[in-house]
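Trainee: With the sequence up front, the predicted model follows.
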Amino acid sequence: MKKKFIVVLGGGESGIGAALLAKKNGLKIFLSDSGIILNKYKKILVENQIPFEEKGHTENMILKAIKVIKSPGISRENILIKKINFLGIPIISELEFGKSYLNSSYIISITGSNGKTTTSSIVYQILKKDGFHVGIAGNIGNSFSKEVLKKKEFYVLEVSSFQLDDCFNFRSNIAVLLNITRDHLNIYKNFQGYISSKFRIVTNQNKEDIFIYNYDDPIIKKELKKYKILSHCIPFSIKEELKVGAYIKWNNIFFRKKKNKKEICLLNIEKISLKGDHNLYNILASVIISKILNVKKKSIIHSLLDFSPIEHRMEKVLNINGVQFINDSKATNVNAVFYALKSMNSPTIWIVGGKDKGNDYSELLPLVKKKVKFIIFLGKKNKKFINFFQDFIDIIIITECLKNAVRIAYILSMPGDNILLSPACSSLDIFKDYKERGHKFKQEVKKIFYEKNRYFF
């Protein structure tokens, strides 16, 4: 009798991690990708003797699997996925598959429309500094399944809505919901569908677990009333002093674990290198996690003081003749751009655009009127963007070339200006991902710097 096998759909980071974990645990595995698998991943598959295919799916084989592990990038509306569902073959997420091989590890999952990467990185750094045996994975770095092979005691997971869509039994000891703003509406049928995806992070928790949420977020506040949440809820706020949770008062971070308990003052926010309201929310969520896990106060403080902004998120690239270039390529939705523009203290030339995700740009209008001198639209289809802003900005440039966007921005700039790449859109119309877009932006900025200074080298 033939040994039953499992199929992994998708040969990216999550698919490769799932295939490795399955192979190491003696399962018969087959990986299939409709596109081209990167050479670095092919090498892993070959070295571990994992059979695979690319540039198409062999349906006759896939539909004989006993289980399918689906990469989050594959839509549930995909024809092959519908056929798998029709035949009753179980489809599970890579997160659930990874967790099935952990007996006692503590799971901290972090989601939200914005701030997931920063918050996950802060928490990881704090726990590591305090001596925790901790790994970081999910939508950041390695896939969860790959990290599971390392058998850490604690895992910090950055979790996207696409990953949560495929989670039915995945449970976190600590779940964090940072915010919910309009995003991915080119994928979800409506905003409520996206909201429901985000709330999956809490629905499988039990009364022993912790749910940390943004008290200031109106959508989270409203949606909380619809769910029967069993876990212990702890909020954070930068606007109000809370009876329980983390908050800002007198420019200091405070935490109160229980009602009527004495508040603990941790740190003055002026000392922290991460600036902006959006980062304060990330920091407060991180503080709550740290206090729940009894991290030493000095480890929290030192980590926050040492933490640097993550790459592609409000990253200061170079100042050339008084003009500051800022790489915010990770800002792929309106809310992220809102906080980027809000933090601008000088006249700004804004490089924006890409693949629209069903955005509503009206939230940005007051900030654009106040802070933006010129707009440079970068992308193939920016008609919606252009139509919205053309009556409010005198100079609008349209280009499909990042090199042109950067050079035009510099030509239009004056000393004291900011040139901000903060796209509000996905990069997929021109680039592989936001990282490639950010790296190429930085390369073009550096070329200008060396051209301007070549006689001094």
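Mentor: It's in. Worth saying up front: this structure is predicted, and the values here are computed from it rather than measured. Residues are numbered from 1 along each chain as shown.
Trainee: all contacts plus neighbour counts: C-alpha atoms, from now on.
Mentor: OK.
Trainee: Make sure Ser290 is actually in contact with Leu127.
Mentor: Yes: the pair Ser290 / Leu127 is scored as a contact, 7.4 Å apart, by CA atoms under 8 Å.
Trainee: Neighbour count for these two, which is higher?
Mentor: Just comparing Ser290 and Leu127: by other CA atoms under 10 Å the higher neighbour count belongs to Leu127, 23 against 20.
Trainee: Might one say that that one is in contact with Val295?
Mentor: Yes: between Leu127 and Val295 there is a contact under CA under 8 Å: 7.2 Å.
Trainee: residue boundaries of the strands in the stretch 301-450 of the chain?
Mentor: Along the stretch 301-450 of the chain, counting by DSSP state E, counting those that start in this stretch, strands occupy 315-320, 323-327, 348-352, 372-378, 395-399, 418-421.
Trainee: if I look at Ile320, how far off is Pro309?
Mentor: 21 Å (CA to CA, to the nearest Å).
Trainee: Same question for Asp277.
Mentor: According to CA to CA, Asp277 and Pro309 sit 14 Å apart.
Trainee: Most tightly packed of the strands of the stretch 301-450 of the chain?
Mentor: Of all these, strand 418-421 carries the top mean neighbour count, a mean of 28, counting by mean count of other CA atoms under 10 Å.
Trainee: and the strand or helix carrying Ser197, which residues are buried?
Mentor: Using DSSP states H and E, the element containing Ser197 is helix 191-203. For helix 191-203, the neighbour count (16 or more other CA atoms under 10 Å) marks 194-195, 197-203 as buried.
Trainee: try this one side by side with the last:
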Amino acid sequence: MRDKWQHIGILGAGESGVGAALLAAKQGMKPFVSDMGRLSDTAREELQSAGISFEEGRHSIAFLKGCDLVIKSPGVPPVAEVVSALREAGTPLMSEIAFAAHFAEAEKIIAITGSNGKTTTTGLTAHILQSAGLRAPAAGNIGRSFARILAEGEEADYYVLELSSFQLENAGGFRPHIAALLNITPDHLDRYQYDLGRYALAKLQITAAQQEGDFFLYWEDDPHTKTFFEAFAKQKTLHAQALPLSLEEDAQENHFRVEEAAYSLSNSGLMGKHNLLNAMFAIRIALLAGLSPNAIQAGLDSFVNVPHRLEKVAEIDDVLFINDSKATNVDAVRYALDAMQRPVVWVAGGTDKGNDYSLLEPLVREKVKALICLGAENGKLMEAFGNVLTNVEEARSTDEAIEKAMRYAAAGDVVLLSPACASFDLFENYEHRGDQFKESVYKLLSLQKR
């Protein structure tokens, strides 16, 4: 199939699109990048340096229809006008992940998806493998795109890929040797016509093309995951060996067993029961990759979690500040609140994604003493908790949010940024939001030291 690919259209000039363009050029193809927005300076310079043609501010649909293949970046919605036009014209569409996989050995691909926990699990899996001496770069929705890693010619024993539902769209034929589905909870439903089944179907594409000898790990305690996986398996013949994971009833936060071996998270800095489950997935993947329990425990002991996931920022006057900006849906916040052992001043808000905040009410009543709504439009959040909490305020910046949080925080409390929402109203992305939060905390810390 790939022998027939010469003229390659690429929708979107983000990390996925630029990576796909670089890989296509390396393979002797003629890529053309098309973006409705304005290219970043970095993307423009990379494409120009590689001699790759591009356009910005428009999509030349007639030209794209004539391409042998069009690669759709995950940020381009499936209902976009250009996507609909290409479908009607019969132009083949493919995701960057599926395109890149044509140039890698399937046996080296580890793919991890889920509504929550996938970044931590991907980072932890890659770290455990790397600490055992294996070349195992993390890529996909974390750091560099899969296509970029292949374009750069990086040697690997395994590629550890974090994949969102967006990246799994148009990923027909994508075959990882080890696939993991951590959970399915309502998220990004605005993209899937507010239909959880459509969202779940996108996630389950991670196992659709697996073959005998491959492995599919999933959390059987999660009712959505179990229900949708069983329905998917009835509709489609699946070939991978399914390996369900379950939390032991007697498992404690830092100590648990996987396949009869005991493991501990005491030295890892990972907080909460949800991270115990993330670790169980990473351990099972590492065992499938041939690592010993001792090598895995060494990796757990040396792991430092990636930023913006229950990241301890600083402690000021015995008030702990935690940055959990990656918590962009209700379930992620539920995990964060459940992990808190101190009274919480909760900083939340942003671009609502069809959230049902009632799911958080029991934990909010139990653990939260004040809510600071950090967003451009906070009406829904304030309405949800206005009758639950006495102390609810609004903020339009992280400086203002920290200032107001400190009015309610006392010694022994925690100020937790765990937004439950996307970040695009006031910030560029969740990293920008988390970095701004940390900067505001550091400003306060420097004032306290004067």
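Mentor: Arrived safely, thanks for sending. Being a predicted model, the structure only gives us computed values, none of them experimental.
Trainee: sorry, back to before: more neighbours: Asp277 and Pro309 of structure 1, which one.
Mentor: Pro309 (16 against 13).
Trainee: Which residue of structure 2 is paired with that one in the alignment?
Mentor: For Pro309 of structure 1, the aligned position in structure 2 is Asn305, judged by TM-score structural alignment.
Trainee: got it, and Asp209 of structure 1?
Mentor: Alignment note (TM-score structural alignment): Asp209 of structure 1 maps to Asp214 of structure 2.
Trainee: Distance check, its match against Glu311 of structure 2.
Mentor: Counting by CA to CA, the separation of Asp214 of structure 2 from Glu311 of structure 2 is 34 Å.
Trainee: Over to Gly9 of structure 2?
Mentor: From Gly9 of structure 2 to Glu311 of structure 2 the distance is 39 Å (CA to CA).
Trainee: May I ask which helix or strand encompasses the closest residue to Ser286 of structure 1 other than its chain neighbours?
Mentor: Spatial nearest neighbour of Ser286 of structure 1, chain neighbours left out: Val123 (5.4 Å); criterion: CA to CA, 6 or more residues apart in numbering. Assigned by DSSP H and E, Val123 of structure 1 falls within helix 116-129.
Trainee: distance between the helix or strand following that helix and the chain's centre?
Mentor: Next in sequence after helix 116-129 of structure 1, counting helices and strands by DSSP H and E, comes strand 134-138. Computed by CA atoms, centre = their mean, to the nearest Å, the chain-centroid distance of strand 134-138 of structure 1 equals 14 Å.
Trainee: In structure 2, what range does the helix or strand that comes right after strand 134-138 of structure 1 match?
Mentor: Sequence order places helix 144-148 as the next helix or strand after strand 134-138 of structure 1, per DSSP H and E. Aligned by TM-score structural alignment, helix 144-148 of structure 1 falls on residues 146-150 of structure 2.
Trainee: same check, this time on stretch 274-290 of structure 1
Mentor: So stretch 274-290 of structure 1 sits over residues 270-286 in structure 2, by TM-score structural alignment.
Trainee: Could you point out the longest helix of structure 2?
Mentor: What stands out as the longest helix in structure 2, according to DSSP state H, is helix 430-449.
Trainee: how close does that one sit to structure 1?
Mentor: Once fitted to structure 1, helix 430-449 of structure 2 is off its aligned match by 0.7 Å on average (mean CA distance after the TM-score superposition for structure 1).
Trainee: Go through that helix and flag the buried ones.
Mentor: Result for helix 430-449 of structure 2 [16+ other CA under 10 Å]: buried residues 430-438, 440-441.
Trainee: with the residues you listed in mind, which one is nearest to Asp413 of structure 2?
Mentor: The closest of these to Asp413 of structure 2 turns out to be Val441 (CA to CA; 14.8 Å).
Trainee: just checking, what residue in structure 1 corresponds to the closest one?
Mentor: Val441 of structure 2 maps onto Val445 in structure 1, by TM-score structural alignment.
Trainee: what's that match in contact with, if anything?
Mentor: 317-318, 325, 406 (CA atoms under 8 Å, 6 or more residues apart in numbering).
Trainee: Please apply the same query to Leu310 of structure 2.
Mentor: Contacts of Leu310 of structure 2 by CA under 8 Å, 6+ apart are 271, 322-324, 336.
Trainee: can we see that at 10 Å?
Mentor: Contacts for Leu310 of structure 2 (CA atoms under 10 Å, 6 or more residues apart in numbering) come out as 269-272, 321-327, 335-336, 339-340, 416-418.
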